[in-house]
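Visitor: Sequence and predicted model, in that order:
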Amino acid sequence: MKAMALIVHINPPEDGLIYTANNTKLKIGDKIVGKGTLYISQNYFGWQAENMSEGISIPWKQISVHGISSIPSKCIYFMLDHNLEWRGVYDKETRASAPNISRNGNVNGAEVAQQINGEIVHMEQQLDDERNIDVDEGNVTDDEGDNTDDHLTECWILPDDVNTVDIIFQAMTECQALHPDSADSLSEESDFMDDDDGNSIESVPVLVGNDEIDDAEDAQGGIRNLNLNDERFADADE
């Protein structure tokens, strides 16, 4: 199970701090939480509010999409793959009053981000295998008939200095690369399955007939000749 975002007081991380910036606004959904300090570390994305004792700490695997947006100004856009609950800041009452997102059949997180923000560049996307979404004639529904927006949370980081947006994006990209999705890792490992005797697929002997052996020897001879020809060509060029 993935770790969820934590609503706690955020202190500067002692280890793994990649980037920090003051005077950064955090927007969740349609609500600007306020100004605060941004902390990008190898283990989590953190933001501490100036006007509250609480901040937010988000593990990198919870951020399914992040990119650079031009709306409302140049800023960082990112999407959480779960429904964020921040009592008194962003909760059920807040979401109930927010407008619904029109998907128009786009189930890809990056496509959703592009539709909402108008212009998204430098998109970084991770596979989200946990969503089971059916698309029918451009309408998106899930298996239970619930609103799929309830399983996503959109956020923006708006720094006072827009020149830092590219730096923030690069730092986020590097940190997310340190935490690949577990489903991707499992898929890569499955390419090298062992047989019942504990041998990898590449080490399992293959039984072939004499004709196939002769063909293989001829092919190897051709490769050796090709290598010799390559050396002659190299000498000629010199």
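Guide: Good, I have the coordinates. Numbering: from 1, shown residues only.
Visitor: contacts, neighbours, all on C-alpha from now
Guide: Noted.
Visitor: Grab the longest helix from the protein for me.
Guide: Secondary structure of the chain read by DSSP state H shows that its longest helix is helix 210-237.
Visitor: On the three-state scheme, Ala110 is what?
Guide: Counting by DSSP: H, G, I helix; E, B strand; the rest coil, the backbone at Ala110 sits in helix.
Visitor: and the gap between the residue in the chain sticking out farthest from the centre and Leu152?
Guide: The outermost residue of the chain, judged against the average C-alpha position, is Asn210 (50.8 Å), by Cα atoms, centre = their mean. From Asn210 across to Leu152, the span is 60 Å (Cα to Cα, to the nearest Å).
Visitor: Equivalent analysis for Lys25, please.
Guide: Distance from Lys25 to Leu152, by Cα to Cα: 20 Å.
Visitor: With neighbour numbers in mind, choose between these two.
Guide: Lys25 (22 against 16; other Cα atoms under 10 Å).
Visitor: quick one: the helices in the protein?
Guide: Secondary structure of the chain, counting by DSSP H: helices at 92-96, 109-117, 165-177, 182-190, 210-237.
Visitor: quick one, strands of this structure?
Guide: Using DSSP state E, the strands of the chain run over residues 6-8, 17-28, 31-41, 44-49, 55-59, 63-69, 75-80, 120-125, 133-136, 139-142, 153-159.
Visitor: possible to save the ones you listed as a markdown table with distance to Asn229?
Guide: Conversion of these to a markdown table gives the following (distance: least, Cα to Cα, whole Å):
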| stretch | distance to Asn229 |
| --- | --- |
| strand 6-8 | 64 |
| strand 17-28 | 51 |
| strand 31-41 | 53 |
| strand 44-49 | 55 |
| strand 55-59 | 55 |
| strand 63-69 | 50 |
| strand 75-80 | 55 |
| strand 120-125 | 45 |
| strand 133-136 | 56 |
| strand 139-142 | 60 |
| strand 153-159 | 59 |
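Visitor: looking at those strands, which is closest to Asp235?
Guide: Asp235 lies closest to strand 120-125 among these, at 45.9 Å (Cα to Cα).
Visitor: May I see the buried residues of the closest one?
Guide: The neighbour-count check on strand 120-125 (16 or more other Cα atoms under 10 Å) flags 120, 123-125 as buried.
Visitor: here's the one I want to compare it with:
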Amino acid sequence: MVVVSSLPPPTEGVRVQEPSTAAHLGNKPLGPGTLYIAESRVSWTGAEGQGFSLEYPHIMLHAVSRDTSNFPHPCLYMMVDADIDPQDGPADGGADSSDEDAASGSSVTEVRFVPEDEAALDRMFHAMSECQSLHPDPNDSVSAEGDDFEGDDCDEGPDDAGGGLANGGGDADTHQPMETGQFDDVDE
């Protein structure tokens, strides 16, 4: 669920509370406020009472971005599986994103948090990683017995148990690196 309102910040399980953090939804700056990274959700509240709250299952990606060629400030970058408009809420006009929109991946919003103290970025990222791990994606099913691969489709020999990728990439028998660019996107 993505909520855009005058929602109070979380009070339990707060891992990071970072004041003087500017929020940007897409290309729209919302101004300075306080970022809360809690075990249950990520929330940001601005000076005028506006704010938003993101639940971890809707955060598709989070990273620290120090590349200022696309955005002028180092930031904690997130991709959220909802179209968020800070004035109206999500694009469907309701208080939260629909599960159908989230499942189809029909809308994505880029969210950036710019702390006044750039040194806080790594701390924010690590707190996000820890909290997001508390909310695993239910669609990523891993067998409880650990036998994720069954049948003849898995070609795993005694020398490359775990595959070459776990060992730094490439072929485990010859220890050759993978070919550069072999997974680049094809121009459409």
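Guide: Perfect, I can see it now. Just so it is clear, the structure is predicted and the values come from calculations on it, not from any experiment.
Visitor: one step back: trace the residue farthest from the centre of the first structure over to the second structure, please.
Guide: Aligned by TM-score structural alignment, Asn210 of the first structure pairs with nothing in the second structure.
Visitor: Can you find the partner of Thr11 of the second structure in the first structure?
Guide: With TM-score structural alignment as the criterion, Thr11 of the second structure matches Glu14.
Visitor: How many residues are close by its match?
Guide: Neighbours of Glu14 of the first structure (other Cα under 10 Å): 7.
Visitor: cool, and Glu93 of the first structure?
Guide: Neighbour count of Glu93 of the first structure, defined by other Cα under 10 Å: 11.
Visitor: quick one, what contacts the alignment partner in the first structure of Cys131 of the second structure?
Guide: In the first structure, the residue matched to Cys131 of the second structure (TM-score structural alignment) is Cys175. Residues near Cys175 of the first structure by Cα atoms under 8 Å, 6 or more residues apart in numbering: 41-43, 60.
Visitor: closest one to Lys92 of the first structure among the strands of the first structure?
Guide: Taking the strands of the first structure one by one with Cα to Cα, strand 153-159 is closest: 12.0 Å.
Visitor: Could you tell me where that closest one falls in the second structure?
Guide: So strand 153-159 of the first structure sits over residues 109-115 in the second structure, by TM-score structural alignment.
Visitor: Distance from the chain centre to the matching stretch, please.
Guide: How far stretch 109-115 of the second structure lies from its chain's middle: 11 Å, per Cα atoms, centre = their mean, to the nearest Å.
Visitor: Compare it with the first structure and give me the mean distance after superposition.
Guide: Following superposition, stretch 109-115 of the second structure is found to deviate from the first structure by 0.5 Å on average (mean Cα distance after the TM-score superposition for the first structure).
Visitor: rewinding a little: in CSV: the helices of the first structure, plus distance to Phe78 of the first structure.
Guide: As requested, the helices of the first structure are arranged in CSV below (distance: least, Cα to Cα, whole Å):
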stretch, distance to Phe78 of the first structure
helix 92-96, 17
helix 109-117, 8
helix 165-177, 10
helix 182-190, 20
helix 210-237, 51
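Visitor: closest to Arg131 of the first structure out of those?
Guide: Using Cα to Cα, the helices of the first structure put helix 109-117 closest to Arg131 of the first structure, at 10.6 Å.
Visitor: Please tell me which residues of the second structure the closest one aligns onto.
Guide: Going by TM-score structural alignment: helix 109-117 of the first structure matches no residues.
Visitor: What are the buried residues along that helix?
Guide: Buried residues in helix 109-117 of the first structure, defined by neighbour count with 16+ other Cα under 10 Å: 109-110, 112-114.
Visitor: Can you name every helix or strand that that helix contacts?
Guide: Contacts defined by 3 or more Cα pairs under 8 Å, 6 or more residues apart in numbering; DSSP states H and E place helix 109-117 of the first structure against strand 63-69, strand 120-125.
Visitor: what angle do that helix and strand 63-69 make?
Guide: Calculated by axes from the mean of the first three to the mean of the last three Cα atoms, to 10 degrees, helix 109-117 of the first structure forms an angle of 40 degrees with strand 63-69.
Visitor: which residue in the second structure lines up with Leu228 of the first structure?
Guide: By TM-score structural alignment, Leu228 of the first structure lines up with nothing at all.
Visitor: Is it correct that Pro86 of the second structure is in contact with Val3?
Guide: No: using Cα atoms under 8 Å, Pro86 of the second structure is not in contact with Val3; the gap is 9.4 Å.
Visitor: can you list residues touching both of these two?
Guide: Phe52.
Visitor: Comparing the two, which shows the higher neighbour count?
Guide: Shown here are Pro86 of the second structure and Val3; by other Cα under 10 Å, Val3 has more neighbours (20 against 17).
Visitor: quick one: that one from Ala119 of the second structure, how far?
Guide: Distance of Val3 of the second structure to Ala119 of the second structure, computed by Cα to Cα: 28 Å.
Visitor: same deal with Pro74 of the second structure?
Guide: Relative to Ala119 of the second structure, and taking Cα to Cα, Pro74 of the second structure is found at 10 Å.
Visitor: more crowded one of those two?
Guide: Counted by other Cα under 10 Å, Pro74 of the second structure and Ala119 do not tie: Pro74 has more neighbours, with 17 against 9.
Visitor: Contact partners for the more buried one?
Guide: Pro74 of the second structure neighbours (Cα under 8 Å, 6+ apart): 64-68, 114, 118.
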